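Engineer: I'd like to go over a predicted model; first the sequence, then the structure.
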Amino acid sequence: MALQSQGDGTLSTVAGTASAVTPRRPFLQTTLKVTVLALALLLVLIPRNRVSPWAYPVLFGVPLVWAAIRRGAERAFLLWTMYVLSFVTFVVLRRVADNTGLPWLHRYVIEIDRMLGAGVLPTAYFQRLWYSADLPGFLDTATIGLHLSYYLVPPAAGMLFWYLNQVVFERYVLAICMSYLAGLLVHFAVPTVPPWMAGQLGHIEPVARVLYDGLHTFSPSFLRFGDMVAGGNAVAAMPSLHMATAFLVALGLGRTGRLAGAVGILYAIAMGFALVYMGEHYVADLLGGILLAWICWRAAPYALAWGP
């Protein structure tokens, strides 16, 4: 500034140039954020679910837009974007994970479940006790509802954690991103037949697919809609991502308070029972999902420490 006051035209020109360049950085940052936001919102339209075509645009779109416009929420915006990218990658590639030519496995999960059930398959035992194809009951309705909650609860829990506790939010979102991607790799490497299909193929006694039987009874059009948007890979059973995400929700809720933690534990237990009762998963699949979620939950803080 002193030299500038002496009439040094060169320095004043440089200062003028610097002042002209400085505003470009916020402009470029804003342009990049808007571009990423637009792409993320478009990606949200790709995965469908059995509940509503508006579920993911709302549950992912609202926090994405809010994080984009909120001052100081750059880290949250990055995490929500990562959530969308990992989830869309999982949904899209999961559909072709059974096209690798690898044999579809069934024996190892049957043996694990028979060992855990003292020689009896838990799915078959539960269905003998409570299931009747001719007379669907409250248990069928409740377990179908729990199964469908998979499409709503994980992103809704992310919004809740973002509101309650930033540390829990960051750990939860990164852990669920890691779970989707790692689970996808296992689906490619270890295609595993679920109980209902094993029953159809003669590997075990006949097992009803309660989800489909129930939806066909309650609403055939809803079943066709669900098949159209959420079907794709019947042998992506190990690990259970339904169980993994429910367990992560429970872990996150446990970090926000005892009562919330108890609710999370009950939700995870109920989800596990529903998946086994309906013939969608073996207990072994649930244990695989829990192990996957636990590893990702433990690894997330270390990954966050390396982040921006």
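Structural biologist: Thanks, I have the structure now.

Engineer: going by C-alpha atoms from here, please, whenever you check contacts or count neighbours.
Structural biologist: Will do.

Engineer: who's in contact with stretch 63-71?
Structural biologist: For stretch 63-71, the external contacting residues (CA atoms under 8 Å, 6 or more residues apart in numbering) are 33-34, 37, 41, 73-74, 76-77, 80-81, 159.

Engineer: looking at these, state which has the most neighbours.
Structural biologist: residue 80 (28 neighbours; other CA atoms under 10 Å).

Engineer: quick one, what contacts that residue?
Structural biologist: With the criterion set at CA under 8 Å, 6+ apart, residue 80 makes contact with 60, 63-64, 173.

Engineer: just the residues you listed now: which is nearest residue 279?
Structural biologist: Within those, the smallest distance to residue 279 is 28.8 Å, found for residue 173 (CA to CA).

Engineer: okay, and the closest one sits in which element?
Structural biologist: helix 166-189 (DSSP states H and E).

Engineer: in that helix, which residues are buried?
Structural biologist: For helix 166-189, burial by neighbour count (16 or more other CA atoms under 10 Å) applies to 168-184, 186-189.

Engineer: narrow the contacts of residue 80 to those that are buried.
Structural biologist: 60, 63-64, 173.

Engineer: before we move on, the earlier item: who are the packing partners of the helix holding residue 173?
Structural biologist: Using 3 or more CA pairs under 8 Å, 6 or more residues apart in numbering; DSSP states H and E as the contact test, the elements touching helix 166-189 are helix 74-94, helix 153-164, helix 241-254, helix 283-305.

Engineer: residues in contact with the closest residue to residue 268 other than its chain neighbours?
Structural biologist: Nearest in space to residue 268, with sequence neighbours left out and distances taken as CA to CA, 6 or more residues apart in numbering, is residue 246 at 5.1 Å. For residue 246, the contacting residues are 150, 154, 264, 267-268, 271, by CA under 8 Å, 6+ apart.

Engineer: what's the closest of the residues you listed to residue 123?
Structural biologist: residue 271 (13.8 Å).

Engineer: which helix or strand contains that closest one?
Structural biologist: Going by DSSP H and E, residue 271 is part of helix 258-277.

Engineer: buried stuff in stretch 101-118?
Structural biologist: For stretch 101-118, by 16+ other CA under 10 Å, it's 105-106, 109-110, 112-114.

Engineer: now do residue 225 against residue 49, distance only.
Structural biologist: 9 Å (CA to CA, to the nearest Å).

Engineer: second structure for comparison follows:
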Amino acid sequence: MPETNADTAALMAESLPAPARISVTSVVPSDHWRLVRRIGMGLYVVGYIWWFVAKGLIIDRISVAISVGLFIAIGHLGRPLRRWAWLVFDVLCYCVMWLAYEQTRGGADRAGFPLQVEAPRNIDRFLFFGTDPNVWMQRHFYEAHSIRWYDKVASATYFSHFIFPVIALAALWVISHREWARFMKRFATLLFVACTMFVLLPTVPPWMAADPKRGYNILAHLARHTGRGFSSMGLKGFVNKWNTALDWGNAIAAMPSLHASFALFVPAFFLPLIKPKWLKALVLTFPLIMAASLVYFGEHYVIDALVGWTIVGASFLFWGWFERRQRRVRAARALATLSLSLSLGTPA
């Protein structure tokens, strides 16, 4: 039986010598800066821990931005100039986002919209059958002359708000710019909606509503004791003088609660990477602990946390839908291009 062209080609391929194995290092250039970056990261961690112990936790936005910028710069030592250009552009976007947030949050009380005083309290009373959760928690757990273990847990959880989202952003930039972009789209959406609500719905927080000096008198007395547990552990916060000089704080930017929002946002973003179900459940207790801490401290109503979580969920749902739609559109375009190429290459 005569050999076909395919048989001949197969015999010729078998007679050819096997190609030499090519090592990865001969194709991919070695990274001589890797050791430098690792040493730099190690020194950074040591320096951060020293600062934390000696001067306290860095919590104001500018000092946090500087420390994170230093971390990312160390992670980019030896990288191509194109990566540095992307870094500068992304840092500028990050700074613009936070500046817009702080300016909007700081100016919300000057926009002239009606101040929400009784509405959030009434919603909480409806949700808890006539009980004020802030007052109930302090009556059952707060002791003016004693600091319990849960005071320490609540205080540490409260102050984690100032570092965890920024740490996540910095780590994602160094590890995967694509994931950083996904994080930023959702995060910026959350901040945009929150800032809009700060302007449209300036809201009196529970501690202010209970303060006799403020004149609202709609809640029983509440102690504002966010830092007690933190200080009892020998820790203190480092708030740079810039924070006071810029005067960006606004006590009535309380609806929604960004403490509660961020506490859900960061775990939710990384949740798909966690495989054990028990570990996922454990991670999701963190936003619950944050919400309970905020209510216990009198910083927020329960409804503030619920609205914040709703915005987080809406942001994830929207961008998840949008990214799936973009993937389908790109796949359809690629398939159409491939089909056209095959049709043009097929002889008539």
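Structural biologist: Nice, thanks for sending it over. What you see is a predicted model, and the numbers here were worked out from it, not measured in a lab.

Engineer: looking at the helices and strands packed on helix 166-189 of the first structure, which is closest to residue 123 of the first structure?
Structural biologist: Smallest distance to residue 123 of the first structure across those (CA to CA): 8.5 Å, for helix 283-305.

Engineer: what's the distance between the aligned partner of residue 211 of the first structure in the second structure and residue 318 of the second structure?
Structural biologist: With TM-score structural alignment as the criterion, residue 211 of the first structure lines up with residue 226 in the second structure. Using CA to CA, residue 226 of the second structure is found at 34 Å from residue 318 of the second structure.

Engineer: can you check residue 265 of the second structure too?
Structural biologist: Residue 265 of the second structure sits 14 Å away from residue 318 of the second structure, going by CA to CA.

Engineer: so between those two, which is more surrounded?
Structural biologist: The residue with more neighbours, out of residue 265 of the second structure and residue 318, is residue 265; 26 against 12, by other CA under 10 Å.

Engineer: what does the more buried one correspond to in the first structure?
Structural biologist: By TM-score structural alignment, residue 265 of the second structure lines up with residue 248.

Engineer: list the contacts for the nearest residue to that match once chain neighbours are set aside?
Structural biologist: In this structure, residue 248 of the first structure finds its nearest non-sequential neighbour in residue 293, 6.2 Å apart by CA to CA, 6+ apart. Applying CA under 8 Å, 6+ apart to residue 293 of the first structure gives the contacts 175-176, 179, 244-245, 247-248.

Engineer: which residues touch the match of residue 265 of the second structure?
Structural biologist: Per CA under 8 Å, 6+ apart, neighbours of residue 248 of the first structure: 172, 175-176, 293-294, 297.

Engineer: would you turn the residues you listed into TSV with distance to residue 206 of the first structure?
Structural biologist: Below are these laid out as TSV (distance: CA to CA, whole Å):
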residue	distance to residue 206 of the first structure
172	38
175	36
176	34
293	31
294	33
297	37
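
Engineer: the most centrally placed residue in the second structure: what's its closest spatial neighbour, skipping adjacent residues?
Structural biologist: For the second structure, the residue nearest the mean C-alpha position is residue 165 (3.3 Å; CA atoms, centre = their mean). Counting by CA to CA, 6+ apart, residue 266 is the residue found nearest to residue 165 of the second structure once chain neighbours are left out, at 6.4 Å.

Engineer: pull the number of nearby residues for that neighbour.
Structural biologist: 20.

Engineer: now the helices and strands packed on helix 166-189 of the first structure in CSV, please, with extra columns for distance to residue 145 of the first structure.
Structural biologist: Below are those laid out as CSV (distance: least, CA to CA, whole Å):
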stretch, distance to residue 145 of the first structure
helix 74-94, 21
helix 153-164, 12
helix 241-254, 13
helix 283-305, 18
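
Engineer: what's the match for residue 186 of the first structure in the second structure?
Structural biologist: That one, residue 186 of the first structure, aligns with residue 197 by TM-score structural alignment.

Engineer: hang on, residue 141 of the first structure in a helix?
Structural biologist: Yes. Assessed with DSSP: H, G, I helix; E, B strand; the rest coil, residue 141 of the first structure lies in a helix.

Engineer: apart from its neighbours in sequence, what residue is nearest residue 247 of the second structure?
Structural biologist: Residue 247 of the second structure sits nearest to residue 106 (CA to CA, 6+ apart), 7.5 Å away.

Engineer: identify the residue of the first structure aligned to that neighbour.
Structural biologist: Using TM-score structural alignment as the criterion, residue 106 of the second structure maps onto residue 95 of the first structure.

Engineer: that match and residue 232 touch, don't they?
Structural biologist: Yes. At 4.9 Å, residue 95 of the first structure and residue 232 qualify as touching, with contact defined as CA atoms under 8 Å.

Engineer: quick one: secondary structure of residue 98 of the first structure?
Structural biologist: coil.

Engineer: once you drop chain neighbours, what's closest to the aligned partner of residue 86 of the first structure in the second structure?
Structural biologist: Alignment note (TM-score structural alignment): residue 86 of the first structure maps to residue 97 of the second structure. The shortest distance from residue 97 of the second structure to any non-neighbouring residue, by CA to CA, 6+ apart, is to residue 188 (7.0 Å).

Engineer: look up how far residue 250 of the second structure lies from the one you found.
Structural biologist: For residue 188 of the second structure, the distance to residue 250 of the second structure equals 20 Å [CA to CA].
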